[in-house]
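# Build me a model:
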Amino acid sequence: MDINAYIESGILELYVAGQLSEKENQEVYELMQQHPEILQEVLEIEAAVVKLTAAVSPHAIDFESFKGKLGNTETKVVDLKPQKPNWISYTGWAASILLAGGLLWTLNNKSELEEQLQTAETERNYLEIQIEDARENLAATKNLLNAIRDKDIISVPLGGQGDFANSYAKVYWNKADNTIYLDAEGLPNAPEGKVWQVWSLTLNPLIPTSLGTIDDFNTDDNKIFAIANANESQAFGITLEPEGGSESPTMEQLYTLGVVASTP
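Purely as a prediction, here's the structure:
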C-alpha cells in the first residue's frame, strides 16, 4: 500500500470531519492501527482543525471596532430585513463539535488499540512457547525413532484377546537399557475410573509382574510410552483396571497379549 498516496487522497480530512460512512471509518481506524504515519497525520489534522475553529469562533469579535461604532452618533436607517446568518462562524462551531466527537472516538479506540497490542504480545509469547514445545517434541520423537530402530531391539506384537479381538499393541524391548517402548495406538481410550495396566509375564509357571499403569493414556497424542522393564519377560499383556491399578491382572479385561519370540 502507498501510504503517502493514501494520506494525500483527502480521506483522512473527511474522517476527522465525520463525513465517512461507518464502514469507511472502520477501514481508516484499522489502517491507523497498522501504520503509525496515518495515525500521526490524523492527529495533525485534528490539531489544525482546533486552531481553525478558534480563529472563526463567534467569540472572536473585534470589541474595539464594535465600541467605536457605538460611539458614532450619526443617525442611520435601520434595515429590518432578516440578516443572513454567519455561516462561517456556525461552520467553526460545527467543526468543533465534529472534532470533539472525533477526538473522543480516537481516545476510546486508542485504549482498544493498546488492549489489542497487549493481546498480540500475549499471543506472540504463547506462540513462542508452542514452538519451543514442538521442538522438544520433535527431539523426543527422533530419540524414540532411533531407539525402536536399533538393530538389537526386540519387537513383540500384542494381539487382541477374546471380546477385544480388534485391539492391538506393540512392544519394542531394549534389553541393553531395560526399557520397553509400548505403541498402544490400537487401544481405545480408557473409560472414566479405569486405566491401562501393562504386565510382564513368565509363562511356566505363569507369573505376572506389573510394569505400571498408563495414567495419561487418554491425553497423550502419539500413544507411545517408555516403560522400565528389568524382568526376564517371556510375554507382555495389557489389561483394563480400576484407577490406581491392580495387584494381579483382571483376566476378563485382558485386551492384548504377545509372546516374546525365542532366540535360536
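# okay, CA-based contacts and neighbour counts for the rest of this
Noted.
# quick one: the strands in this protein?
In the chain, the strands defined using DSSP state E lie at 154-160, 168-174, 179-183, 194-203, 206-214, 224-228, 235-242, 254-259.
# Which among the ones you listed is found nearest to residue 99?
strand 224-228 (64.5 Å; Cα to Cα).
# The strands of the chain into TSV, with extra columns for distance to residue 39 and mean neighbour count?
As requested, the strands of the chain are exported to TSV (distance: least, Cα to Cα, whole Å; neighbours: other Cα atoms under 10 Å):
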stretch	distance to residue 39	mean neighbour count
strand 154-160	66	20
strand 168-174	61	23
strand 179-183	57	20
strand 194-203	59	21
strand 206-214	57	17
strand 224-228	53	16
strand 235-242	63	23
strand 254-259	66	22
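# Next, the second sequence, to be compared with the first:
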Amino acid sequence: MDINAYIESGILELYVAGSLSDKENEEIYALMQKHPEILQEVLNIEAAVIKLTAATAPKNKNYILTSIKKTLNFKGNSDTKVISITKYNWITYTGWAASVVLAAGLLWTVNQNTTLQSNLEVANVKQALLETQIANSKNSLEEAQTLVSVLRDDAITKIPLAGQGNFASTYAKVYWDKKEQRIFLDAQGLPEPPEGKVYQVWSLKLSPLTPTSLGTIDDFATDTNKIFEIANANQSEAFGITLEPAGGSETPTMEFLYTLGVAAS
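Alright, predicted model coming up:
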C-alpha cells in the first residue's frame, strides 16, 4: 500500500469531516491502528481544523457547544444519559464535531465579511461625496475670486440691461472683459424660465441691427448665484437676452426680449 498516495487522496479530510460511510470509517480506523503515518495525518488534520476554527469562530463557547449538541442531537437537560463509546466512535464523533465547528466559524466569518463590505461601501460613498463637496467649494472659491477681480477692474466695461416691454420688471448686468474676450452676465434679475424654454444671450451691432448668439443659459435653474461666464470675441455695441425654445434660436424672438443694454461708446 502506498501510504503517501493514500494520505494525499483527500479521504482522511473527509473522515475528519464525518462525510464517509460507516464501512469507510471502519476501514480508516483499522489503517490508523496499523499505520502510524495515517494516524498522525488524521491528528494533524483535526488540529488544523481546531486552529482554523479558533481563529474564525465567535469567542462564545456556549454558541459552539449548542451547535455541536444540535447537530449530534444531544438534549440540553439534566436527564441526558452518559453513553460509553468505543475509540472508533469517539473519533467518528470528533470528526463530526470538527465539521460543525468549522461550519459555524466559516458562517460567522462570511457574515462578518458581508458587514465589513457593506461598511466599506458606505464609507466609499461618503468619501466620494466629501471629495465632490471639497471640489465644488474650491471651484466656488476660485470663481468668487475671479468675480471680485472683475468687479474691481477699471478696464472692465459694465453694462446694465434694463427690462423691456412686458418684462419691464426684469434686469441684468454685463461685465465685459474685452482683453480676455469674455463677459460675466449677472442674471439675478431674471425669473426662472418656463419648462422647455431657455434664456439666450445676444451680442448686437446696432447699424444695421445684427444679432450674434452668445449661446443659451441651460443651467439657469441649477446655478445658485446666477452669474455666467460667456465667451465674446465680438465688437459688441449692445447686449440682449431673449426667451427661446430649448436649444436656442438662430435669430432673437423680439416679443420675448427680456432685457437690453447698450455699451458706452
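# sorry, back to before: list just the one of the strands of structure 1 that sits closest to residue 119 of structure 1.
When the strands of structure 1 are compared (using Cα to Cα), the closest one is strand 224-228, at 35.8 Å.
# Show me what residue 180 of structure 1 aligns to in structure 2.
The alignment partner of residue 180 of structure 1 in structure 2, by TM-score structural alignment, is residue 183.
# contacting residues around its match?
Residues near residue 183 of structure 2 by Cα atoms under 8 Å, 6 or more residues apart in numbering: 174-177, 229-232.
# Next: residue 26 of structure 2.
residue 88.
# any idea which element it lies in?
If you go by DSSP states H and E, residue 26 of structure 2 is part of helix 22-34.
# okay, and that helix goes to which residues in structure 1?
Residue span in structure 1 matched to helix 22-34 of structure 2, by TM-score structural alignment: none.
# next SSE after that helix?
Using DSSP H and E, the helix or strand that follows helix 22-34 of structure 2 in sequence is helix 36-56.
# Can you get me a residue count around residue 116 of structure 1?
13 (other Cα atoms under 10 Å).
# Pull up the gap between it and residue 183 of structure 1, please.
Separation of residue 116 of structure 1 from residue 183 of structure 1 (Cα to Cα, to the nearest Å): 44 Å.
# Then residue 57 of structure 1?
82 Å.
# and if you look at residue 173 of structure 1?
From residue 173 of structure 1 to residue 183 of structure 1 the distance is 11 Å (Cα to Cα).
# repeat for residue 162 of structure 1
Where residue 183 of structure 1 is concerned, residue 162 of structure 1 sits at a distance of 20 Å (Cα to Cα).
# would you list every one of the helices in the stretch 1-150 of structure 1?
3-8, 11-16, 22-34, 36-56, 63-70, 87-148 (DSSP state H, counting those that start in this stretch).
# Let me see the contact set for the equivalent of residue 258 of structure 1 over in structure 2.
In structure 2, the residue paired with residue 258 of structure 1 according to TM-score structural alignment is residue 261. The contact partners of residue 261 of structure 2, taken as Cα under 8 Å, 6+ apart, are 159-162, 238-240.
# per the alignment, residue 227 of structure 2 corresponds to what in structure 1?
Mapped onto structure 1 by TM-score structural alignment, residue 227 of structure 2 lines up with residue 224.
# How about the contacts made by its match?
By Cα under 8 Å, 6+ apart, the contact list for residue 224 of structure 1 reads 181-185.
# same thing but at 7 Å, please
The neighbours of residue 224 of structure 1, taking Cα atoms under 7 Å, 6 or more residues apart in numbering as the test, are 181-184.
# Go through the residues you listed one by one and say which ones hold in structure 2.
Contacts from these that recur in structure 2, judged by both residues aligned by TM-score structural alignment, their matches' Cα atoms under 7 Å, are 181-184.
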